[in-house]
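Kindly generate the corresponding structure for this input.
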Amino acid sequence: MRNSRPIILFPLLCFLSSTISILCEPNTLVCNEKEKHALLRFKKALSDPGNRLSSWSVNQDCCRWEAVRCNNVTGRVVELHLGNPYDGFDLEFYRKFKLGGEISPALLELEFLSYLNLSWNDFGGIPIPSFLGSMGSLRYLDLSYAGFGGLVPHQLGNLSTLRHLDLGDNSGLLYVENLGWISHLAFLKYLGMNGVDLHREVHWLESVSMLPSLSELHLSECELDSNMTSSLGTISEVHFTALSKLKVLWISGTSLSFHVNSSIPTSGSGRGFLSGIVDTAPNWFWKFASYIVWIDLSNNQISGDLSQVVLKNTFIDLSSNCFSGRLPRLSPNVRILNIAKFILGTDFPFHVQKMNGRSKLEVLDVGLCGA
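Just a heads-up that it's a prediction; the model follows:
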């Protein structure tokens, strides 16, 4: 009995040693063979002038390929990081490394893909493939700045687990006829549709207000002008109270109208920016807006005296509007305030109201204010 303990401990130590050895070995994960060949077909349909996908070779494990991420346990492909590493501000490198061509339906074979980023590429105005709506595992889809065009497919509404959707800034080539499908994305936290033409969709606000998890909304330059606000009806508090988690709101360049004291000229510039709309944002809107961290209402035609309004935002852009009188009261949390290019309807200038507490204001832009 005296020697039994070492005999028992020896195999246990051997087991622990082998387990630790396996865990400490370099990654031996091997990707799924079917998914590997699907990715190669996907690559074949793309144009890749900068050879960004040169590591995508039949002789190499696809889990080690550039821009591919696999599950650490199963080896299944879960993420494709194919956004251009250079944005359009570095034009030389952007052109060299942008992807183009076609989006192959071979992606459908990546049944566990949860993340797809194709941003800052150039697909030459081709439509967004409707089959993307069949990729039910997607939680993150970024097609911004990618040169897609045409009708946004309603099939995207089938992506019920989606958290992040960005279709913005595709050179104004995308449009929506019916946004009802967006209301099916109950878990959506980020919606980016900057530059997507929404003028055909008069019920856009009703659809967006049905997203209870939404925390960030980008709808700048979406053609939401006077040609459709008359059929939209009044923008009411009901539309916004449902968006209780919203923290970032960008709706610049929309010629936003609240139909409170609207004065719309009989002649204008057609779709797009229409000067001359004079609308007063109601008190409930400013109460709602004060709880948003980042808010951009620039390049609209919103009017009114904001002297009784208190804004608590970190970033506020109210430039190129028709406000008059005093600025709203600002909490000490405000860091950036842009009131440049105001169109003042009165003979008296703006006055910055005294702020209580220690101000954190870092940037104040009042350029070119005037009547």
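
For the rest of this, base every contact and every neighbour count on C-alpha atoms.
Noted.

Any idea how far apart the tips of stretch 152-163 sit?
Separation of the first and last residues of stretch 152-163 by Cα to Cα, to the nearest Å is 18 Å.

Go ahead and confirm C31 touches C63.
Yes. With contact defined as Cα atoms under 8 Å, C31 counts as touching C63 (5.4 Å).

the more surrounded of those two?
For C31 and C63, the more surrounded residue by other Cα atoms under 10 Å is C63, and the numbers stand at 23 against 20.

Is that one located within a strand, as I assumed?
No. Going by DSSP: H, G, I helix; E, B strand; the rest coil, the assignment for C63 is helix, not a strand.

what is in contact with C31 and C63 at once?
C70, G75, V77 (Cα atoms under 8 Å, 6 or more residues apart in numbering).

how many neighbours does T241 have?
Count around T241 with other Cα under 10 Å applied: 15.

OK, contacts around it?
Neighbouring residues of T241 by Cα under 8 Å, 6+ apart: F288.

how far away is it from G180?
For T241, the distance to G180 - Cα to Cα - is 19 Å.

Likewise for L143?
L143 sits at a distance of 20 Å from G180 (criterion: Cα to Cα).

If you count surrounding residues, which of those two has more?
Neighbours per residue (other Cα under 10 Å) separate L143 from G180, with L143 holding more: 22 against 16.

Tell me the secondary structure at E79.
Applying three-state DSSP: E79 is strand.

what about it, how many residues close to it?
E79 has 20 neighbouring residues, counting by other Cα under 10 Å.

do the same with the one 4 residues further on
Residues near G83, counting by other Cα under 10 Å, number 22.

On the three-state scheme, it is what?
Secondary structure, three-state DSSP: G83 is coil.

my guess is it contacts G100, does it?
No. Checked against Cα under 8 Å, the pair G83 and G100 is beyond contact range at 11.4 Å.

Overlap of the contact sets of these two?
N121.

List the contacts of stretch 91-110.
34-35, 38-39, 41-42, 45-52, 76-78, 84-88, 120-124, 126, 129, 131-132, 134-135.

could you redo the last one with a cut-off of 6 Å?
For stretch 91-110, contacts defined as Cα atoms under 6 Å, 6 or more residues apart in numbering pick out 35, 38, 42, 45-48, 50, 84, 86-88, 121-123.

one more to line up against the first:
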Amino acid sequence: MDSNNIIWKRKYVFAMMLSTLCMICSCCDERDKEILLKFKEGVTDPSGLLSSWKQEQDCCQWKGVRCHNITARVIHLTLECDYYDVAEALVHDDYYLQKCLTGDINLSLLDMEYLQSLDLSFNDFTTISSDSTVNSSILNYIDLSNNEYLSLKSLEWLSRIPSLEYIDLSNINLRMETNWLHWMTVLPSLVELSLDSCKLEDISPSLDYANFSTSLQYIELHNNYFHSELPKWIFNLSSHVLEIDLSSNYFMGQLPNMLPNLHSLTSLKLYGNYLNGSIPDWIGQLQYLTTFAISHNYFSGFFPTNLGNLSSLDTLMAHGNLFTGVVSERNFAKLKNLKILSLESPYITFDFDPLWIPPFQLDELYIAPLHPTLPQWLYTQTSLIDLQIGNSRISFEADDNNNNFWRFASTIQHLELRNTTIEGDLSEAFLNSSIILLTSNNFKGGLPRLSSNVVFFQLYNSSLSGSISHLLCHSKKSNNKLQYLDLSHNNLSGGLTDCWMNWKSLRYVNLGGNNLSGNIPPSMALLSNLTSLHLHENNLSGDISSSSLQYCRSLSILNVRKNSFSGNIPKWMPQSIRIVQLRSNKFIGNIPSQICQMPLLIVLDVAYNRISGHIPKCLNNITSFVDMHYSTSWIFYTFYGRTGFFIYRDDLILLVKGQQSDYYSNLKLMRMVDLSSNNLTGTMSPQLFSLSQLHFLNLSHNRLTGTIPKEIGNMTQLESLDLSKNELTGEIPESMSSLSFLSNLNLSFNNLRGQIPSGTQLQSFSELSYIGNADLCGPPLPKNCSNHGDDTKASGENDDDDGDESDFLSCLYMGLGVGFASGFWGVCGAIFFSRKCRHAYFRFLYDLRDRFYVLLLTNLNSFR
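Predicted coordinates:
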């Protein structure tokens, strides 16, 4: 015993000495260091993530590198980008965010023989290269996920790492890898496989068995392109499998009727597919199942009652299906651990015993449709933080019941009622939830009152009436947290009220589609955080150029279309402005040059006003209109709660190509200038047509003159151009034929002339694009240009040459005419007024007659 203690103590002392020695001197293995530096050479590091990777320093001290305490060999390499915000990425949809490392992943990293884990996730790598055979025997964890621009043609190299247990390649393009399933099945130690959002297409649906190792526990194939039946091999995996995620694909068909070999399954996610048929009975036998998510499919038949036996179930998501029949307390009999329940189908009826008390306490509930009353057991859910009720017709029999519901709802953090008809006067309600969405309902009365806890309040497309002062002026507190207010598309009337000083946290305000009137109140000047203001489609008036909005220096969206605002276009708009929509008002004056100092501007819409003067030549100073690499980050609102976060983006209705369209997630890609239906004069400068990133340009119904500049060919992204009903002259420039994205064109009712450039897409538009130009010819117009060949040819010269040549010909013809007249009358005068000239003239005629007679007789005799 003593000898063993002595040996142990010696080993411990030796380890401590070695550890101390490593702290004093550089202990990094030179071969590992060489491999890491070679990797660094192949990448670009704009954020300086590898700034500590220097030759003279110990590589064990480099950022992201972890070495063994004793051997000092590299065992973990973690270079996940610290600057990547997942929430922001979800908002942007396209991952435009600045990440860290770009370039090439050199697989020689795997030659570090003691490397156990490699994490290069959330970067911008584009390629993988290999200078080695990749034969690692220790590596058990590899994460290359969320390198969205990384495309791999083969995963064969992974099969040479038999020790791999965890693989995450989510959000990598694997479309070209058709043999991915084989390479995964040859890994004997694989425990977890994540291939979410990889653009995979082949899943071998007819394969009965996939020979995964018996150690496999998690398989995630969410959001791919599997257009097939559910694969048979999925349901024949090892009984040790715990989680299967096949959601958000294109799977069709039905679940198998026979009980699969998945006795230990804890999570089955099939939502967002095209699955149909009934839910098989074997689902009710999975005693360890905690998550069952089948929402947004086409499952039908009765909702199975045996699901009520799954005592381990905590998440049941089944909304968006076609279930029929009655759902009652029998369907939830033993679900004592249930925390999340969502169940919705237009063909089911909920019929609960009013005395039933559930065995569970829910955190989240989404249920629809309910009729005619709310189930009484709802009021027993004291832990509920998220309640969503949709597509229901609920009637409170008395005001007391109405008050009971709103009193109960005040304890819920996230409250959503949509497409419901609830009787009762909403003005009597006092709302306390942090997040409230009451959309597309049929509420009566006026607006409710809000507590200072409300952060997000959306109450649009209902039938509420009265003044907004009932909501905004009841509170005299300065600690209100409200950031998002949407009361659009109701029947609200009166003024904008002057109580905005109590709501300084507001970032988004939408009061559009009501009957509001009056001016912008002074207290709006205190909304220093306001980024989006929508006052469209009301009866508001006044001079907005001198309103209190000029103090809202964070404003990014100003939407006041279809009102009666007057005065000049405001000059005070901040440089952060992205959208200016002033159409259909009574604005006068010129377009201010300050517009050109807004680099983020993507929509300038001042159509249908009384604007005069010239179009500013400086519009090409707006960066977003000219720089193809310039990307404006979009305005979004993120709200966090106990159940996670949700995101709202701004939207806008725009008139494009003659049609109104609602732009939402694609609004940030819009580049638009609409100055139509005003009194603009002057010519269109070449600078206007240097806006190479503009998509939509409408200058119609003005009094513009001059020609269409040839620089229009620079607008390579242009999709719609409307110059109709102006006073434009000259020819259609040949450069317009290079606008390959142009799908809408209107040049009608101008004074254009000459031939429409032939052999281009300009002939693909209808006659309506060109009518009202009397001197315009060529297809698609019926007027043929061949009868005007000389004129057409002459019109090809520039206007100055045309003018000079025309003046010269006029003078020439006039001179010839005057000369002929002078000579003619000079001869006639001499004959008729001089006797001697008259006798000589007639003698000449008689002599000419005789000569002609003799010549004729001579020629006739020769023929005889």
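
What TM-score do the two superposed chains give?
The TM-score (TM-score structural alignment, normalised by the length of the first structure) is 0.75; 323 aligned residues with a Cα RMSD of 3.4 Å.

With respect to L211 of the first structure, which of the shared contacts of C31 and C63 of the first structure is nearest?
Checking those against L211 of the first structure by Cα to Cα gives V77 as the nearest, at 29.0 Å.

Nearest residue to the closest one in space, please, no chain neighbours.
Using Cα to Cα, 6 or more residues apart in numbering and skipping the chain neighbours, the partner closest in space to V77 of the first structure is C70 (4.3 Å).

who's in contact with that neighbour?
Applying Cα under 6 Å, 6+ apart, the residues near C70 of the first structure are C63, R76, V77, V78.

Quick one: map the second one onto the second structure.
The one in question is R76 of the first structure. The alignment partner of R76 of the first structure in the second structure, by TM-score structural alignment, is R73.

so how far is T638 of the second structure from R649 of the second structure?
From R649 of the second structure to T638 of the second structure the distance is 9 Å (Cα to Cα).

Of these two, which one has the most company?
Shown here are R649 of the second structure and T638; by other Cα under 10 Å, R649 has more neighbours (15 against 12).

Nearest residue to the more buried one in space, please, no chain neighbours.
F636 (4.4 Å).

what do you get for R335 of the first structure?
Computed as Cα to Cα, 6+ apart, the closest residue to R335 of the first structure that is not its neighbour in sequence is L361, at 4.0 Å.

aligned partner of that neighbour in the second structure?
Per TM-score structural alignment, L361 of the first structure is aligned with L338.

before we move on, what SS does its match have?
Of the three states, L338 of the second structure takes coil under three-state DSSP.

Tell me the buried residues within the contacts of stretch 91-110 of the first structure.
Buried members of the contacts of stretch 91-110 of the first structure, scored by 16 or more other Cα atoms under 10 Å, are E35, A38, F42, L46, S47, D48, N84, Y86, D87, N121, D122, F123.

how far away is the aligned residue in the second structure for the fifth one from D104 of the second structure?
Aligning on TM-score structural alignment places S47 of the first structure opposite T44 in the second structure. T44 of the second structure is 9 Å from D104 of the second structure, where distance means Cα to Cα.

Ok, Y298 of the second structure next?
According to Cα to Cα, Y298 of the second structure and D104 of the second structure sit 44 Å apart.

Check which element follows the helix or strand that contains N401 of the second structure along the chain.
With elements taken from DSSP states H and E, the one containing N401 of the second structure is helix 399-409. Using DSSP H and E, the helix or strand that follows helix 399-409 of the second structure in sequence is strand 414-418.

so where in the first structure does that following strand end up aligned?
Using TM-score structural alignment, strand 414-418 of the second structure lines up with nothing in the first structure.

if we can go back for a sec, which members of the contacts of stretch 91-110 of the first structure are the farthest-apart pair?
Spanning the widest gap among these are E35 and G88, at 31.4 Å by Cα to Cα.

buried sites along the longest helix along the second structure?
Ranked by residue count and defined by DSSP state H, the top helix of the second structure is helix 799-833. Across helix 799-833 of the second structure, burial judged by 16+ other Cα under 10 Å covers I831.

Just tell me the aligned range of it in the first structure.
Aligned by TM-score structural alignment, helix 799-833 of the second structure falls on no residue of the first structure.

Same check on stretch 543-561 of the second structure?
By TM-score structural alignment, stretch 543-561 of the second structure lines up with nothing in the first structure.

still on that earlier bit, and which of the contacts of stretch 91-110 of the first structure is nearest to L151 of the first structure?
F123 (14.8 Å).

Next up, the contacts around that closest one.
Counting by Cα under 6 Å, 6+ apart, F123 of the first structure has contacts G100, G101, G147, F148.

Doesn't the third one belong to a helix?
Put plainly, it is G147 of the first structure. No. With three-state DSSP as the criterion, G147 of the first structure is coil rather than part of a helix.

Tell me how many other residues crowd it.
Count around G147 of the first structure with other Cα under 10 Å applied: 24.

distance of the residue nearest to R335 of the first structure from N313 of the first structure?
Going from L361 of the first structure to N313 of the first structure by Cα to Cα gives 11 Å.

With I7 of the first structure instead?
From I7 of the first structure to N313 of the first structure the distance is 69 Å (Cα to Cα).

When the two are compared, which one has more neighbours?
The residue with more neighbours, out of I7 of the first structure and N313, is N313; 23 against 9, by other Cα under 10 Å.

For the more buried one, which three-state class applies?
Classified using three-state DSSP, N313 of the first structure is coil.

do you know how far it is from P349 of the first structure?
Distance, N313 of the first structure to P349 of the first structure, using Cα to Cα: 23 Å.

Then F10 of the first structure?
87 Å.

Look at those two and report which has more neighbours.
For F10 of the first structure versus P349, neighbours defined as other Cα under 10 Å are more numerous around P349 (15 against 10).

In terms of helix, strand or coil, where does the alignment partner in the second structure of R329 of the first structure fall?
Under the alignment (TM-score structural alignment), R329 of the first structure pairs with L307 in the second structure. The three-state label given to L307 of the second structure by three-state DSSP is helix.

what's L307 of the second structure in contact with, if anything?
Taking Cα under 6 Å, 6+ apart, we find L307 of the second structure in contact with G284.

right, and T705 of the second structure touches G730 too?
No. Between T705 of the second structure and G730 there is no contact under Cα atoms under 6 Å: 10.0 Å.
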